[in-house]
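One predicted model, sequence on top.
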Amino acid sequence: MKLACLLLLMPALAASAPVSSASHRPDEVPVRPAHSGPSVAPLPHGQSDRHGHHGIHSQPDAASAPYAGLQQREIKALGDRQLADLRSGKGMSLALAAELNGYPGPAHVLEHAEALALTPQQRAHTQVLFDRMQAEAIRLAEDVIGAECRLDALFAGGAADAASVDDATARAGAAHARLRASHLRYHLQMAALLTAAQRAAYAKARGY
C-alpha cells in the first residue's frame, strides 16, 4: 500500500519540485561567504536563554502537540493499528448499532459457542458466515485504504482544491459505508440463526 501511495504522489511531487536557477561550470567551486548572519553575544554568567536548555529546539509536550509524530504515517488519517485491522478484516466497532441492539456477530458467537449451546449445524453455519464476512471485509477494506491514500496524496502533493477534495472525500465516505454495511448485514444473518434464548445468553456473556 505504501508503494501505491508513493505512485499516486509522484506526479504531484514532480510538478512541485523546486528548480534551481543558479548554474556554474563543472570546475567552478561555489564560494561560501566568510560570515553569514549576525553574531550572537554570549549570555552573562548565571543567565539562561529564555527558551530553556534546548533553546528553540525544545520539543512540544503532548498536550500542545497531539499530532506530533503522526506525519510519519503511511496514510495520515490511518494509524498502523487501523491499517492492520482493516487488512485482517476485523470489525473495528463498525457494527455497534447491531451488536448493542441484540444482533450478535459471527466472530463473538463462535467465541461464546459453549455458553450459547450452539448445535453442530448452527456452529457450522456460523463458521461459514464468519469466513464470508472476513473475506468480504478484507476486500472492501482495500477500497477504504485506497480512497484514504488518494485523499492523502492530494494534500501531500499540493494538488488539493475544493473540487478534488469533494470528490475524494465522497469516494472515501462511500468506501467506508460499504464496509460498515457489510459488517451489519452479517449481524442480521447471524441473529436469524439463533433462538431468542441464545440471543439473550449472548448478551449476558458479552456483559450487555
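Ah, there it is. None of the values given here were measured: they were computed from a predicted structure.

From here on, just use CA atoms for contacts and neighbour counts.
Fine.

In this protein, mark out all the helices, start to finish.
Taking DSSP state H, the helices of the chain run over residues 2-16, 80-87, 96-99, 106-111, 113-116, 120-156, 162-193, 196-205.

Make JSON lines out of these and add mean neighbour count.
What follows is these, written out as JSON lines (neighbours: other CA atoms under 10 Å):
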{"stretch": "helix 2-16", "mean neighbour count": "14"}
{"stretch": "helix 80-87", "mean neighbour count": "15"}
{"stretch": "helix 96-99", "mean neighbour count": "17"}
{"stretch": "helix 106-111", "mean neighbour count": "19"}
{"stretch": "helix 113-116", "mean neighbour count": "16"}
{"stretch": "helix 120-156", "mean neighbour count": "18"}
{"stretch": "helix 162-193", "mean neighbour count": "17"}
{"stretch": "helix 196-205", "mean neighbour count": "16"}
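
Was I right to think residue 205 contacts residue 115?
Yes: in this structure, residue 205 is within contact of residue 115 by CA atoms under 8 Å, at 7.3 Å.

Common neighbours of these two, please.
Common neighbours of residue 205 and residue 115, using CA atoms under 8 Å, 6 or more residues apart in numbering, do not exist here.

how near is the nearest residue to residue 171 once chain neighbours are set aside to residue 162?
Distance criterion CA to CA, 6 or more residues apart in numbering; nearest residue to residue 171, sequence neighbours excluded, is residue 147 at 6.4 Å. Residue 147 sits 17 Å away from residue 162, going by CA to CA, to the nearest Å.

One more to weigh against that first structure:
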Amino acid sequence: MIKKIRRNIIKNIFVDLEKEEKWLNKMCSDGYALKDISNGYYIFEDCNPNEYIYRVEFIKNENTYENKESYKNFMQEMNVDLVSSVGRWHYFRKKSCLGEFDIYSDIDSKIEHYKRINIIWYIIAFIFIFSGLSQPFTLIQSIFWGTLNVSDIIVNLILIIIGAYFLTLAIPLQKKISRLLKEKRLHE
C-alpha cells in the first residue's frame, strides 16, 4: 500500500534535520518505508516495522557529476541507498539488520555538516532582514512628501519577520555547533 503525506514547506524543509530523521524512522517503525519525495509529498510504502534506518544529509555543493557519482557509489558500498533528493537534501536508508547507520560519526564531520546548514539560514535571514530594512529612507521620504503607502510598510514588516524566522533556525544550530566545539576541545 502506498501512503502519501503532504510536505509542509515551513514545517518539513526548514526544520531541524534530527526531527525529520526521527519522524522518518518512526514512520518506518509503524511499517511505512520512505520510497520517494515527489511533487510536495512524502511517499511511503509498506515495510516490516523497523526494517530501515533513515538519515538526512545536507550535502556539499559538489559541482561535478563525477563527485556526485563517487559519493553515491561510496554510500552503496556501505549498503546505504539513496531514497530521494530535494535540492541538496539527500534522504538515505540502510537495512537495520545490517547494523548501525550514522553518516556523521565524528565531531568534526558533525560540525562541518551543521555549519553548511547554518550558513544557508544566516544568508536567507540576512537577505530578508536587509530587504525589509533597506526601505526606511523611502518610507521617511514618503511620510515627508505625504505619499505614505501602508502596503510598503506591511511588506517590509513581513520581510523582517521572515528573516527573523530564519534566525530562529540559525541560532539554536549555532549553539549546537558551539557545544560540539567545546566537546572537541575537551577530547583533544
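On my side now, so go ahead. Please read all numbers here as calculations on a predicted model, not as lab measurements.

care to give me the TM-score?
The TM-score (TM-score structural alignment, normalised by the length of the second structure) is 0.32; 80 aligned residues with a CA RMSD of 3.7 Å.

For the residue nearest to residue 171 of the first structure, give me its contacts.
Residue 147 of the first structure makes contacts with 168, 169, 171, 172, 175, as judged by CA under 8 Å, 6+ apart.

mind putting the residues you listed in JSON lines, distance to residue 185 of the first structure included?
Converted to JSON lines, these look like this (distance: CA to CA, whole Å):
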{"residue": "168", "distance to residue 185 of the first structure": "26"}
{"residue": "169", "distance to residue 185 of the first structure": "24"}
{"residue": "171", "distance to residue 185 of the first structure": "21"}
{"residue": "172", "distance to residue 185 of the first structure": "20"}
{"residue": "175", "distance to residue 185 of the first structure": "16"}
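
From these, pick the one nearest residue 184 of the first structure.
Proximity of the contacts of residue 147 of the first structure to residue 184 of the first structure, judged by CA to CA, is greatest for residue 175, which lies at 14.6 Å.

ok, that closest one - contacts?
By CA under 8 Å, 6+ apart, the contact list for residue 175 of the first structure reads 140, 141, 143, 144, 147.

May I ask you to confirm that the second one is in contact with residue 87?
Same thing as residue 141 of the first structure. Yes: counting by CA under 8 Å, residue 141 of the first structure does reach residue 87; the two are 6.4 Å apart.

of all the contacts of residue 175 of the first structure, which two lie farthest apart?
So, those by CA to CA: farthest apart are 140 and 147, at 11.0 Å.

Mind listing what's buried along the longest helix seen in the second structure?
Longest helix in the second structure by number of residues, with DSSP H as the criterion: helix 150-187. Neighbour counts over helix 150-187 of the second structure (16 or more other CA atoms under 10 Å) mark 156-157, 159-167, 169-170, 173-174, 176-177, 180 as buried.

do the same with stretch 73-87 of the second structure
75, 80, 81, 82, 83, 84, 85.

how about TSV for those residues, with secondary structure and distance to residue 33 of the second structure added?
Putting those into TSV (DSSP: H, G, I helix; E, B strand; the rest coil; distance: CA to CA, whole Å) gives the following:
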residue	secondary structure	distance to residue 33 of the second structure
75	helix	19
80	strand	14
81	strand	12
82	strand	13
83	strand	10
84	strand	12
85	strand	15
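
Pull the contacting residues for residue 170 of the second structure.
Per CA under 8 Å, 6+ apart, neighbours of residue 170 of the second structure: 118, 121, 122.

mind checking how far it is from residue 112 of the second structure?
Distance from residue 170 of the second structure to residue 112 of the second structure, by CA to CA: 14 Å.

ok, now residue 185 of the second structure?
Going from residue 185 of the second structure to residue 112 of the second structure by CA to CA gives 15 Å.

Over to residue 52 of the second structure?
26 Å.

of these two, who's got more company?
The residue with more neighbours, out of residue 52 of the second structure and residue 112, is residue 52; 26 against 14, by other CA atoms under 10 Å.

The more buried one contacts residue 32, correct?
No: contact between residue 52 of the second structure and residue 32 fails when scored by CA under 8 Å: they sit 9.7 Å apart.

So what's the gap between the helix or strand residue 137 of the second structure falls within and the chain middle?
Element membership of residue 137 of the second structure [criterion: DSSP states H and E] is helix 136-145. Centroid separation for helix 136-145 of the second structure versus its chain: 38 Å, with CA atoms, centre = their mean, to the nearest Å.

now stretch 138-157 of the second structure
That offset, for stretch 138-157 of the second structure, works out to 35 Å (CA atoms, centre = their mean).

what's the first-to-last distance across that stretch?
From its first residue to its last, stretch 138-157 of the second structure covers 14 Å (CA to CA).

just checking, residue 174 of the second structure touches residue 116?
No: counting by CA under 8 Å, residue 174 of the second structure stays clear of residue 116, with 11.1 Å between them.
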